[in-house]
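[1] have a look at this fold, sequence not included:
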């Protein structure tokens, strides 16, 4: 019981501590910065954020289609909303397990297919934002030296993963564990490692992250700032690469700190940089929570029980067995 509680409480305390420190150090200038905000841009940023989620749903629909799992756009988008809402509460991104249960319950997909679909989505996300970071880096002056390896490592990892999938080919094994692993590798290859999938998922991933960056760009305009677009791109890239390390639920605290630090290094006032980072993440998490609630209604009562079980138990050995 204590281990389960501490796994949630400790990351939450870290997140609250980071945010509290960020706000405390700029508290004197915070109210003045907020007084200059134009609420119209808040509405625009929220609308752009909703568009990004629909695009994510469309891409996930394409990933599942590559595994011969037929879904609607509303179903795939609801899947993502529910799992990402769980990730705002459950540490270490374990909320993604919710999506695996949904696919099993609603589409009779195997657990290996559910996990494989998540792997494909995550690899395209991380590699895409890293590529956008490489494109923006030459246009931003004064960035720390460690930004470059932070951005290049995911790209190298993505290339290495693709080569691994290609070298492995189609394999089978009598061993139950190995057979599951080989089946997952085959499913990932089928969904992503051919020209049409690479083009479709690559282009859609770029579109998703450009729209995500535009949310932050609109928030920048909300406070009347003139931050170069390349700086906004780099801030979102660094923020999401840092958030990919599951230190806090939903990356709360670490994401804002990375964004604010990048803006400050580019010459933005600390109070403004902090407010932009916090509001950007509030919009994105707010849309996530609203979408998660809508997804609960979409899937029905069983999904509420699913969320509760996921928070308490996770995947059991029996549930991980292939049908």
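    Done, it's in. Treat the numbers as computed from the prediction; the structure is a model and nothing was measured.
[2] all contacts plus neighbour counts: C-alpha atoms, from now on.
    Fine.
[3] what packs against the host helix or strand of residue 311?
    Assigned by DSSP states H and E, residue 311 falls within helix 301-312. Contacts defined by 3 or more CA pairs under 8 Å, 6 or more residues apart in numbering; DSSP states H and E place helix 301-312 against helix 97-107.
[4] buried residues, the helix it packs on. List them.
    Applying a neighbour-count criterion of 16 or more other CA atoms under 10 Å, one finds 97-103 buried in helix 97-107.
[5] need the longest helix for this protein.
    Secondary structure of the chain per DSSP state H: the longest helix is helix 270-299.
[6] okay, pairing it with this:
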């Protein structure tokens, strides 16, 4: 094992410990005898969940294709394959390896470069976090015992600031480079500032070359694809007969997906279950059914997305012919993003 591999291994340990803690915290009050009472009461809703999952990830692929189309001739099929492969890798491998593969290993497949792809990944994250924060703030105060009134006010003020920043980023990305450069020049540590500036300018350039109508379409598509994912949560409550108010599944969607921001094991195991359960309980669900709901939703999404990405990865490799092994591709990835 190389020194870098040892360092990477050590980096994964805290994430697994965090996941273990959240799993313990999630299950510590569960009535295990009551687990057997939670059953699939309306199986037809599982089909609804599948339909919305396919729709949501098709929209994710289309959104990324719109971003890539501004600077490359990448086909929709190639963008969908690379995106789903990266999601699958992120679900089973530590250190967000899927993002590194998307940026570096598949740049040639997309007729693009690593900095350009990285900038689209950054934009993708900004749109997702913005949409989830909007949904979280919209749901946290309605019939919820999760957050106090004062915290809700602070969160709404913060969301207003984030919303303004995202809109400025989408509407005036090309005009932000000079102000950001002046701001960064005021900071110490010129080496670190130089890296931040290079990545920021690259991201702003990538956004600026996307036409304004397409940028607005990306924002709208982000709302729609997360609505599709929310319907998966709604369908699961119906399928399992979970009793909560109608806001519960939408609060669970926002809170559980924001939990991916917490460093943890691949697939946000533990943090997802804890936050989804917490949101459902705060909207009237009983503790044990809420835990089952969180587990079923997470396993359903993780398994289907990972399986779909894995199949697309293997089919592409079979068609492409001789190629380096996946482990070799991972070993050849750079230590840090450009």
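    Structure received. As the structure is a computational prediction, the values presented were derived from the model and not from experiment.
[7] TM-score of the superposition?
    After superposition, the two chains reach a TM-score (TM-score structural alignment, normalised by the length of structure 1) of 0.84; 313 aligned residues with a CA RMSD of 3.1 Å.
[8] check the offset of the helix or strand following the helix holding residue 311 of structure 1 from the chain's centre.
    Downstream of helix 301-312 of structure 1, the next assigned helix or strand under DSSP H and E is helix 317-320. In terms of CA atoms, centre = their mean, to the nearest Å, the centre of helix 317-320 of structure 1 is set 26 Å apart from its chain centre.
[9] stretch 301-318 of structure 1 too?
    Distance of stretch 301-318 of structure 1 from the chain centroid (CA atoms, centre = their mean) equals 21 Å.
[10] can you tell me the closest non-neighbouring residue to residue 306 of structure 2?
    Of all residues not flanking residue 306 of structure 2 in the chain, residue 88 sits nearest, at 4.1 Å (CA to CA, 6 or more residues apart in numbering).
[11] swap in residue 155 of structure 2?
    Leaving aside its chain neighbours, residue 155 of structure 2 sits nearest to residue 137 (6.8 Å; criterion: CA to CA, 6+ apart).
[12] what is the neighbour count of that neighbour?
    Residue 137 of structure 2 has 19 neighbours, counted by other CA atoms under 10 Å.
[13] ok, the equivalent of it over in structure 1 to residue 90 of structure 1 distance?
    In structure 1, the residue matched to residue 137 of structure 2 (TM-score structural alignment) is residue 134. The gap separating residue 134 of structure 1 from residue 90 of structure 1 is 31 Å, by CA to CA, to the nearest Å.
[14] repeat that for residue 41 of structure 1.
    Counting by CA to CA - residue 41 of structure 1 and residue 90 of structure 1 are separated by 31 Å.
[15] more crowded one of those two?
    More neighbours surround residue 90 than the other of residue 41 of structure 1 and residue 90, with 24 against 18 (other CA under 10 Å).
[16] surely that one meets residue 249?
    Yes. With contact defined as CA atoms under 8 Å, residue 90 of structure 1 reaches residue 249; the gap is 5.9 Å.
[17] hmm, the match of residue 137 of structure 2 is touching residue 149, no?
    No. Using CA under 8 Å, residue 134 of structure 1 makes no contact with residue 149, being 10.2 Å away.
[18] list the residues that contact both of those two?
    Common neighbours of residue 134 of structure 1 and residue 149, using CA atoms under 8 Å, 6 or more residues apart in numbering, do not exist here.
[19] residue 291 of structure 1 matches what in structure 2?
    With TM-score structural alignment as the criterion, residue 291 of structure 1 lines up with residue 308 in structure 2.
[20] could you do residue 75 of structure 1 as well?
    Residue correspondence to structure 2 (TM-score structural alignment): residue 75 of structure 1 is matched to residue 78.
[21] and the longest helix of structure 1, how far from structure 2 on average?
    Comparison of helix 270-299 of structure 1 with structure 2 after fitting gives an average deviation of 1.1 Å (mean CA distance after the TM-score superposition for structure 1).
[22] contacts for stretch 158-175 of structure 1 next, please.
    Stretch 158-175 of structure 1 has contacts (CA under 8 Å, 6+ apart) with 123, 127, 178-179, 182-183, 185-186, 189, 193.
[23] let's see it at 7 Å
    Defining contact as CA atoms under 7 Å, 6 or more residues apart in numbering, one finds that stretch 158-175 of structure 1 is touched by 123, 127, 179, 182, 185-186, 189.
[24] cool, stretch 313-323 of structure 1 as well?
    Here stretch 313-323 of structure 1 has contacts from 110-111, using CA under 7 Å, 6+ apart.
[25] then stretch 210-220 of structure 1?
    Outside stretch 210-220 of structure 1, the residues touching it (CA under 7 Å, 6+ apart) are 41-42, 45, 48-49, 52, 232-233, 236, 276, 280.
[26] and which of those residues is nearest residue 80 of structure 1?
    Each of the contacts of stretch 210-220 of structure 1 was checked against residue 80 of structure 1 using CA to CA; the closest is residue 52, at 11.7 Å.
[27] quick check: the closest one touching residue 205?
    No. The pair residue 52 of structure 1 and residue 205 does not pass the contact test of CA atoms under 7 Å, sitting 10.2 Å apart.
[28] let me see the contact set for residue 205 of structure 1.
    Listed by CA under 7 Å, 6+ apart, the contact set of residue 205 of structure 1 reads 124-125, 128.
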